[in-house]
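1. Can you look at this prediction? I've put the sequence above it.
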Amino acid sequence: MPSEPIETEFANPPVLSLEQEEEYHQLERAGPVTRFSSTHTQVSSPAATGLHELEKSYSESGYYVVKFEKGKREDPREWSHTRKWIVTLGAAFLCLSVAIGSSIVTGDMRGPAIEFGTTQIIANLTVTCFVIGFGIGPLFFSPLSELYGRRPIYVVSMFLYFIFTLPSALAKNAATLIVARQIAGIAASAPVCNVGGSVADVWAVEECGLPMAVFSATLFIGPCLGPMIGGWIGELAGWRWIYWVLFIFVGFCFIVVCIVLETLAPVLLRKKAEKLRKETGDDRYRTLEELERMSFE
């Protein structure tokens, strides 16, 4: 008898008792497996039990396992709603700048084609190459954000996006314009692939519906606003001013990203451990992530 397709399993999810559902909710509120609080939630989940035992084994080996202290709002998921929304809106604003940047140049595509004596197809590459960058950048920015945190990746990517928008405004030929747009597109991809992670860092699963909707909306609104803004600027001031306005806008976004807080829990814990080691001179202060990495070396 043929086995049922895998879709059948998802169409008929397991039915949990109220007690089991509460255990899963408690485990979720405790955060991802790399998060810890000073008081552990007592649930019968094998994952929670295993992590507790792992932490206990390292403590017995003489290490001080660094974790978030309950009530001190060190964990991003314990931040106030105001602080969470500041992070969410700031990150979403970065996505808006990227989405607008992808389409604003369509406001005047004939301008560069006429000035550089090239075809409309070549001029269209300024959009094509920028969007192609969205597929290249995440290959590097996504894993790097998990190692070094969200904020450093945002800062570096927005700085590069800012810098490489300038050659587009000053371009003397089509090649310069296209290459600058390609590099700017790669740099601009970081917010698109990482903002969802920033939202998940600060909001629990049952709370992140609206924040995710706000973030997602910017990706759809931006490409709609871009041609309208670009067309108006191109009509009044010419195609180069489209890039100058984008350059100024991205520069403002770069200032915004410099004040956005780090949200990745393992990175915050690592900084806390480094601070404790520096203050005490004791190298035994380690995060669970660091101890796990050391065990494989």
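-> Received the coordinates, thanks. Numbers count the residues shown, from 1 in each chain.

2. For the rest of this, base every contact and every neighbour count on C-alpha atoms.
-> Noted.

3. residue contacts, Ile221?
-> Leu96, Ala99 (Cα atoms under 8 Å, 6 or more residues apart in numbering).

4. Comparison target below:
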Amino acid sequence: VRISGGTVQIEGVRIGDTPITEYDEIETELQTARPASDVLDLSPMQIFEEGVGAELVRDWPLDDAGNRTDGPAVDTPIRRFTGDDAAGVRIVLNWSGGLFQNNRDGELKTLYTAIRVRQRPSLDVEWEEVALLEYSEKKDYQFFRELAWTVPARGRWQIEVMRTDNPADDREMKTCRWELLQTLRPEAPVAWGGTVTKLGMRARATAQFSGQIDRLSALCSRIIPDYDAATGTWMERATSNPASAFRAALQSEALPERLRAADSAINLGRIEHWHAFCTSKGLTFNHVFEEDGLSLGDVLADLPPAGPSFMTR
């Protein structure tokens, strides 16, 4: 997750409305003011995830009345395409009710299941087998398994996942869902030339949550030069003072170097007086700039009215 350019103080990380500290099996990694090309150890590549959520079934053939007929079980493959330029693929399988069988006395016994994974680069090419996954478990609770592999050539691949074992009977539990399809690319997740703060997270799917986490939030404060009246100096720290934001905008690394103001080109004395004025009035600036095509003038114009009026005195 790219948080912002430069250095950012991150607090109060949440998933939805729940603090991340309330969850088990979560690892986090924070990179501050690092080149965007630096990769996170927890996420060293680009991962594009699609939720499949399709149950893998293989049932006995039925007649028009819904009665079982003679013949082999019916193959029912599930097929999806990866994203473009895939270098690798990962699939995640979910046995939501476990994998087990009960004998006539109700005792838990080991149960076997098999799943075939195939791939092809286009619809007019024969399938090639990736793996035949065979599992024997005695688990009456949810568990996940994943398979990751490198494709022969980068591109968009069609992936097929299909059960190959016999259908379950009344004493067997082997319901399995193809939960996720991930397209893997070795490039750094953030393609930008400057420095950024990145927060990486890896979570093990458990009873607490599963699937894609899309409600991650945090309280983020930009760390920029901020005037300290007590010492009469500027120091790097988190601040919401409009005067500090004004100076940071003039010297932002997001600007072309020829437009980036040097200290000697800024009237720091006026900005320091403005800083004191904002502090005395409790004025803050917490706007998040997310629009494309903003100019420096647009950014400075969004500062509170106290800024421009004070600076023209």
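-> Perfect, thanks for sending it. What you are looking at is a predicted structure, and each value in this text was computed from that prediction instead of being measured.

5. Provide the TM-score value for the superposition.
-> The TM-score (TM-score structural alignment, normalised by the length of structure 1) is 0.23; 111 aligned residues with a Cα RMSD of 6.0 Å.

6. in what helix or strand does the closest residue to Glu29 of structure 2 other than its chain neighbours lie?
-> Nearest non-adjacent residue to Glu29 of structure 2, counting by Cα to Cα, 6 or more residues apart in numbering: Gly200, 4.9 Å away. Taking DSSP states H and E as the criterion, Gly200 of structure 2 maps to strand 195-203.

7. Which neighbouring elements make contact with that strand?
-> strand 2-5, strand 7-15, strand 26-35 (3 or more Cα pairs under 8 Å, 6 or more residues apart in numbering; DSSP states H and E).

8. could you dump the ones you listed to CSV with distance to Leu268 of structure 2 and mean neighbour count?
-> Formatted as CSV, these follow (distance: least, Cα to Cα, whole Å; neighbours: other Cα atoms under 10 Å):
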stretch, distance to Leu268 of structure 2, mean neighbour count
strand 2-5, 23, 17
strand 7-15, 22, 17
strand 26-35, 25, 15
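
9. just so I know, which of those lies nearest Tyr227 of structure 2?
-> strand 7-15 (16.9 Å; Cα to Cα).

10. helices and strands around the closest one, which ones?
-> strand 26-35, strand 195-203, strand 216-228.

11. which parts of the longest one are buried?
-> Neighbour-count burial for strand 216-228 of structure 2, counted by 16 or more other Cα atoms under 10 Å, picks out Ser217, Ala218, Ser221, Arg222, Ile223, Ile224, Pro225, Asp226, Tyr227.

12. Tell me which helix or strand comes right after that strand.
-> Following strand 216-228 of structure 2 in sequence, per DSSP H and E, is strand 233-238.

13. residues in contact with that next one?
-> Contacts of strand 233-238 of structure 2 (Cα under 8 Å, 6+ apart): Val8, Gln9, Ser221, Arg222, Ile223, Ile224, Pro225, Asp226, Tyr227, Asp228.

14. Check which helices and strands the helix or strand where Leu51 of structure 1 lies sits against.
-> Assigned by DSSP H and E, Leu51 of structure 1 belongs to helix 46-60. When contacts are defined as 3+ Cα pairs under 8 Å, 6+ apart, helix 46-60 of structure 1 packs onto strand 64-65.

15. Downstream of the strand it packs on, the next helix or strand is which one?
-> helix 81-103.

16. any residues touching that next one, and which ones?
-> Contacts of helix 81-103 of structure 1 (Cα under 8 Å, 6+ apart): 76, 127, 130-131, 185, 188-189, 191-192, 195, 198-199, 202-203, 211, 214-215, 218-227, 246, 249-250, 253, 256-257, 260-261.

17. so what secondary structure elements neighbour the helix or strand hosting Ser142 of structure 1?
-> If you go by DSSP H and E, Ser142 of structure 1 is part of helix 138-148. On a contact count with 3+ Cα pairs under 8 Å, 6+ apart, helix 138-148 of structure 1 meets helix 150-163, helix 174-202.

18. Thank you, goodbye.
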